[in-house]
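S.K.: I'd like to go over a predicted model; first the sequence, then the structure.
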Amino acid sequence: MPAELIRDPLGTVVSLPGHEPFSLDLSDLPNLLLAADLVEGLAGSVHPNGPLTKPSSVRSFESSLRRMVRDFTKDGFTGSAADLTRAALISYWLRSHYLVEYRTRQMLRALETGRPVLTEPVRQMVFGVNFTRPAPHRPLAAYQPAEWQRLVAACRDDIRLHWGRHQEMTALAEAGRDPAHAGWSDQNGAWLMARLGPASAEAVASHVGLTRSAFEKRYGGIRHLRSALFPSNLQAAPYLLLMGAWTGIVPDGLAGIGLGDIQWSGRQAMLLNYTKGRTAEESLVLSPRASALLHQWLQHSALLRRHAPSELRDRVWIATNSQVRICPTYAGDWVLRRWVANHGLSGENGEPLSIDRRRLRTTFIAQRGQRQWSLRATIDPNHSPQVEGDHYLEPATPAQRAVVEEIISDAQADLLRRATAPAVVDEATTAAALPDEVQRLGLGGEALAELMSGQRDVFTAACSDLLAGLHGPKGKPCPARPWVCLLCPLAVFAPRHLPNLLRLKGYFARQFRAMPREQFAVVFAPYAHRLSSQILPRFPEPAVTAAQGEVRDRDDELPLRAEELTQGGAGR
């Protein structure tokens, strides 16, 4: 059973997936008849029978349950749920917060579903629509660039500090001996702590045959040893913050990761599976820096994991709490506020920086949108472009609808232009193919003569209309880079362009060797494919071979900008 009702004393024991069982004691409430019915409804609302999947959610329902019982008792109500009236519930819900009404409705619905006790008028109202509505919610704002930089820098500095201390103390422990025989020192103390785990001062003092007070008076404390060997919640906080900042994974998704959810997908990248509460299981290929950070945390917590109980050993995020016990890592408000205070972090307003881990995802998405070329208008920075397009993008006015339709029309026309076969002319095919190309391009006799004589040549091809505005302002010379002509429907390729086409082919080969494959696929692959598969094969092999002799395979043969030069072709 996910939740078991206990009537004497009144309470419940809750078992949620991935969490330790816990109990709630409600025997102190004034009206135990109503409380017992609501506790039964609370038990029926726990996953998988209801929506409650987290201990925090169950405790929030407990709080609303207590409030309802006490408020009804103040109003003179002494009966059970079967004695509730529509007037009493309406009066209570209208003066209550939205969440109080939602939670108490849910408990009454679960009670009625499992054991019908409500009168028919009350039952119809309980399963009806809420009287109150949630307050308007403003989307979480991304952190300001300066705040973000300070937060990331503080995380990296803190991680570097604690990781260095951990490595030093681990090496010290390997060279130590049992302090019960060899005497107490930091080296021998580290040796003992590595074998005992995050032990208390009493346990360490007992091992060396002293009381705690005598041990601390003679040798001092062991907190510095324990802190260096076993990460605490404060030491785990920067790891969690930086993982959220570098991956965009929601806080509950990070907290629930197990060792079995991590798979290596290369030398520097990990495939991480996690659960997002509102969707389901998701997976993400981590960047090299996020993979390195997660790998370092696994090393940092490896010694602690050896001493963890079996139910925690497979969790990625474990730490020691203030009671020196091993527990799931907790990064709640008080931990983050203390961490911020320790590092003196401040926001743009000069106040201590307020850290909301959900805003890490918001900032991650906002920065990702800035790194990639995008013209999308931000509806909510917490949504990805796909989510906004699927659920929120709807033209509201005729003018907006016209703009969207024009964008769609332009995109479709661009796809059709790219699908058009390139115009390649030579002595063998000109007579048969040129009339069709002239009609497609809409050229007159004078323009055709200029095109064939080379007067309209650009670097890669002959352009039938340099002022058409396909890649820039209409009426202005085309600003496109040389390789863009390979996909342009206005380009005409003749044998005299073969040397430059082969120079571009060599340039693509150098870029393929220098760039990551994913980046090359986005930037140059469409042009390289068109050149190799549709343009060069249309020319006779002797002409291609003859043109190859004019190519030196160097960057200075092409009109490139400084940032477009390749290391392999820089021989000048």
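M.R.: That came in fine, so what should we check first? Residues are numbered from 1 along each chain as shown.
S.K.: C-alpha from now on. contacts and neighbour counts both.
M.R.: OK.
S.K.: Please work out how many residues are found near the residue nearest to residue 46 when sequence neighbours are not counted.
M.R.: Counting by C-alpha to C-alpha, 6 or more residues apart in numbering, residue 46 lies nearest to residue 52, which is 4.7 Å off, once chain neighbours are set aside. Neighbours of residue 52 under the rule other C-alpha atoms under 10 Å: 19.
S.K.: How about the one 10 residues further on?
M.R.: Other residues near residue 62 come to 20 when the count uses other C-alpha under 10 Å.
S.K.: Quick check: which element contains it?
M.R.: helix 55-74 (DSSP states H and E).
S.K.: Report the buried residues of that helix.
M.R.: 55, 58, 61-62, 64-66, 68-70, 72-73 (16 or more other C-alpha atoms under 10 Å).
S.K.: which residues sit against stretch 285-298?
M.R.: 239, 243, 246-247, 265, 268-272, 316 (C-alpha atoms under 8 Å, 6 or more residues apart in numbering).
S.K.: repeat for stretch 354-367
M.R.: With contacts defined as C-alpha under 8 Å, 6+ apart, stretch 354-367 is touched by 140-143, 241, 244-251, 336-337, 347, 381-384.
S.K.: can you do 6 Å?
M.R.: The contact list for stretch 354-367 (C-alpha atoms under 6 Å, 6 or more residues apart in numbering) reads 142-143, 244-245, 248, 381-382.
S.K.: Next step: these restricted to strands.
M.R.: Counting by DSSP state E, no part of the contacts of stretch 354-367 is found in strands.
S.K.: picking up where we left off before, can you list the residues that contact whatever helix or strand comes next after the helix holding residue 62?
M.R.: Using DSSP H and E, the next helix or strand after helix 55-74 towards the C-terminus is helix 86-94. Contact partners of helix 86-94, identified using C-alpha under 6 Å, 6+ apart, comprise 101, 122.
S.K.: just how off-centre is helix 86-94 within its chain?
M.R.: Centroid separation for helix 86-94 versus its chain: 43 Å, with C-alpha atoms, centre = their mean, to the nearest Å.
S.K.: now do stretch 97-114
M.R.: How far stretch 97-114 lies from its chain's middle: 33 Å, per C-alpha atoms, centre = their mean.
S.K.: Buried residues in that stretch, which are they?
M.R.: In stretch 97-114, counting by 16+ other C-alpha under 10 Å, buried: 98-112.
S.K.: let's bring in a second model and compare:
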Amino acid sequence: MQQAALAGEDISPLAFRIELPDRPSVLVDLTDAKCPLLAREVAETIRSMARVGRRIASPGTVQAYVQVARNLDAFFADRVEDPTTWTAGQITPEDLSDFETWLYETMPTPRTSYAMLTQAVAVLRDIRDARPEALSPALHDRLMFVGLRPRPHFGNPVDAYPPQVAAALRDACRSHIREAVRRLATEADASVATGEDPLTGGWGRWENVLWYLDRHGPISRKELMSHRTRRPGMGPQCWDGRHFELHYGVFPSSEDMTALYLLLILTTGLEPESALELSVDCLKNPTRGYVEIEYVKRRRHGKEVNRMRVRDGGLGTAGGLIRLALRLTRRARAHAWDDSKTALWIYWHSNGVRIGGGVRHFRPRDIAVAFCERHDLRDEDGERLTVHLRRLRKTYKAEFYRITKGQLPLLARGHSMEVAASHYADIPALRPLHEAAVADGLSHALQEAIQLRVIPPQREGQLKQDTTAAAKELDVAPGEAKKLLNGEMDLWLSSCRDFFNSPFGTTGQACPVPFWSCLDCSNAVITSRKLPAVLAYLDHLEDQRQAMPAGAFDLAHGRTRERILTQILPAFPEPVLAEARAIAEATRPLENLPPLLGGIGSRQ
């Protein structure tokens, strides 16, 4: 009896079905496992992880974990002497490391190997949490991390759509929705109101057929053509070729729902799978132009209910889009199948006499192919646009990131800061924004680093009386400070603390840059003696500003002009500036420059 228990004959079955809420059941069959005890432990763990609210929440995930169980079985079957007695408690850290190496050698891509390893570690962690004594103590420490190898690079990240492509997609969705509103609300309401029972009024009138569809639901072409009326000239023969048009007169099409679905994701940034599972009662707590969208995020702790606060109003708001979807599906919902009545996205299926949708049947990615072809949507390369649902969410995130000027905490709504940075901020579409931010930062850092020494007249007089204080403030030797203040080291736009020790050149050699670079040099000292030249040069810059394109001027002279206006001129009182302007106009300092040194010429 004890030996049978150790053999694990009654621990758990090797073949069973996993029932998932709102999803098809999945068969788990490990009866051909060569390590039956290990397979039973893994199978029981998979069944436990598939409970509501836990890690496994979809048929595809179940199948992925079953494949992990098969890989573990295949690895240990070839490694151990007696596979029939092998259990998870015998796995050592070295075994798990060897299994990692084996995966990278046998799987087709490093990405597949890493995914398999992650799921295998998740299974062992679940066994550890449920039964700590089932695993060796040494393995507990090893399960604190996934693998020994670095995480493989998974290729280029999913990028956002360019602004022009996103704008074209939005315009197409809005145009299609307006047409759907005209067809399903304005015209349908009028037609149904004026129609009557076709069994008495005849099937020949459009309004009568729509009245029948509104009351009794979809009708097959065969059933429609089988109706007869005693009144001559009122037969249904004329509706044979308009069977689709009749139903779309009162019931939404799959493209109608797809247009609303795509626009909702572009408006809210909701996860595509979460938007697909929205229900008719997803709107909660409407107040003051806002409403909460209640949705399920299956990737978070298995199946977690979240809420997103959004604007509520017209077609341009998320709340308005969902209310419009409810309005357009009102007639269809009365005749929908029971499993689709609570789903937000339902429509008439043209391949059958039924109304359905929801998670089981609504496939917006496939329907979007015909939608893009109908509206002639093109991507950034001019090719037919292919709608990738993940790119829609990235597009919303990228636009939100631009509007908020790169505020990462605001972008991290619904996930961690790390995910926001790596998955939504670090994408090619936002690279120009980041490069511009780096350039602005460097520019500001340069402006902060280059602090011109601007000395007003009063301070200049004080420093002339105190050579020690002048030397300390100007960061030169006392003898050099006296020469600076007496004008013996003057250049054209400024005085220079050390002409042969320029930050732009080699120590011991003369400064190699043109005169206007003095205003961007840490060696420059501006006193009232240099104001006439500075003002004359500012006049020249203003002339150039009028003659040059704005972008070219900002690149060539924008920083110098801003420095004069914000750092130099405000340091001097108005009487001193007025005197300097008079001197500049009288002496024309620009005429004293050789043309080859500046090419400025004389002021006219």
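M.R.: Everything's here; your move. On a predicted model such as this, the values are computed, not experimentally measured, just so you know.
S.K.: Superposed, how do the two chains score by TM?
M.R.: Scored against TM-score structural alignment, normalised by the length of the first structure, the superposed chains reach a TM-score of 0.55; 394 aligned residues with a C-alpha RMSD of 5.0 Å.
S.K.: Look up the closest residue to residue 196 of the second structure, ignoring the ones flanking it.
M.R.: If the residues on either side of it in the chain are set aside, residue 196 of the second structure comes closest to residue 208, at 5.0 Å by C-alpha to C-alpha, 6+ apart.
S.K.: What helix or strand is the residue positioned nearest the centre of the second structure located in?
M.R.: By C-alpha atoms, centre = their mean, the mean C-alpha position of the second structure lies nearest to residue 394, the distance being 2.9 Å. Element membership for residue 394 of the second structure (DSSP H and E) is helix 389-403.
S.K.: what do you get for residue 305 of the second structure?
M.R.: Assigned by DSSP H and E, residue 305 of the second structure falls within strand 304-311.
S.K.: Quick one: distance of stretch 339-356 of the second structure to the chain centre.
M.R.: Here stretch 339-356 of the second structure is found 31 Å from its chain centre; the criterion is C-alpha atoms, centre = their mean.
S.K.: Let me fix that, I meant to ask about stretch 502-515 of the first structure.
M.R.: Using C-alpha atoms, centre = their mean, the offset of stretch 502-515 of the first structure from its chain centre is 34 Å.
S.K.: The residue lying farthest from the centre of the second structure and residue 208 of the second structure: what is the separation?
M.R.: What lies farthest from the middle of the second structure is residue 465; by C-alpha atoms, centre = their mean that is 63.2 Å. In this view, residue 465 of the second structure and residue 208 of the second structure are 106 Å apart by C-alpha to C-alpha, to the nearest Å.
S.K.: do residue 369 of the second structure as well
M.R.: 34 Å.
S.K.: so where is stretch 459-477 of the second structure in the first structure?
M.R.: Using TM-score structural alignment, stretch 459-477 of the second structure lines up with nothing in the first structure.
S.K.: Ok, stretch 579-594 of the second structure next?
M.R.: So stretch 579-594 of the second structure sits over no part of the first structure, by TM-score structural alignment.
S.K.: what does the host helix or strand of residue 42 of the second structure contact?
M.R.: Using DSSP H and E, residue 42 of the second structure falls within helix 36-49. Contact partners of helix 36-49 of the second structure, identified using C-alpha under 6 Å, 6+ apart, comprise 12, 14, 55-56, 87-88.
S.K.: if we go to 8 Å?
M.R.: In this structure, residues lying in contact with helix 36-49 of the second structure by C-alpha under 8 Å, 6+ apart are 7-8, 11-14, 18, 28, 30, 33, 55-56, 62, 65-66, 69, 73, 83-88, 123, 126-127.
S.K.: swap in stretch 126-133 of the second structure?
M.R.: Contacts of stretch 126-133 of the second structure (C-alpha under 8 Å, 6+ apart): 45, 49, 134-135, 140.
S.K.: farthest pair in these?
M.R.: Greatest spatial distance among these (C-alpha to C-alpha): 49 and 140, at 19.2 Å.
S.K.: Comparing those two, which shows the higher neighbour count?
M.R.: Neighbours around residue 49 of the second structure and residue 140, counted as other C-alpha under 10 Å, are more numerous at residue 49. The numbers are 20 against 16.
S.K.: Residue 369 and residue 208 of the second structure: which has the busier surroundings?
M.R.: Using other C-alpha under 10 Å, the more surrounded residue of residue 369 of the second structure and residue 208 is residue 208, with 23 against 16.
S.K.: Verify the assumption that the more buried one is located in a helix.
M.R.: Yes. Counting by DSSP: H, G, I helix; E, B strand; the rest coil, residue 208 of the second structure is found in a helix.
S.K.: Just list the residues touching it, thanks.
M.R.: Counting by C-alpha under 8 Å, 6+ apart, residue 208 of the second structure touches 192, 195-198, 201-202.
S.K.: Quickly note the distance from residue 311 of the second structure to residue 571 of the second structure.
M.R.: 50 Å.
S.K.: Which residue ranges of the first structure form strands?
M.R.: 3-7, 10-14, 22-25, 262-264, 270-275, 281-285, 318-320, 326-328, 423-424, 462-463, 491-493.
S.K.: Buried ones in the first one, by neighbour count?
M.R.: When burial is assessed from 16+ other C-alpha under 10 Å, strand 3-7 of the first structure yields the following buried residues: 3-6.
S.K.: cool, the third one as well?
M.R.: Across strand 22-25 of the first structure, burial judged by 16+ other C-alpha under 10 Å covers residue 24.
S.K.: Using the aligned residues only, give the average distance of that strand to the second structure.
M.R.: Superposing on the second structure and averaging over aligned pairs (mean C-alpha distance after the TM-score superposition for the first structure), strand 22-25 of the first structure comes out at 1.9 Å.
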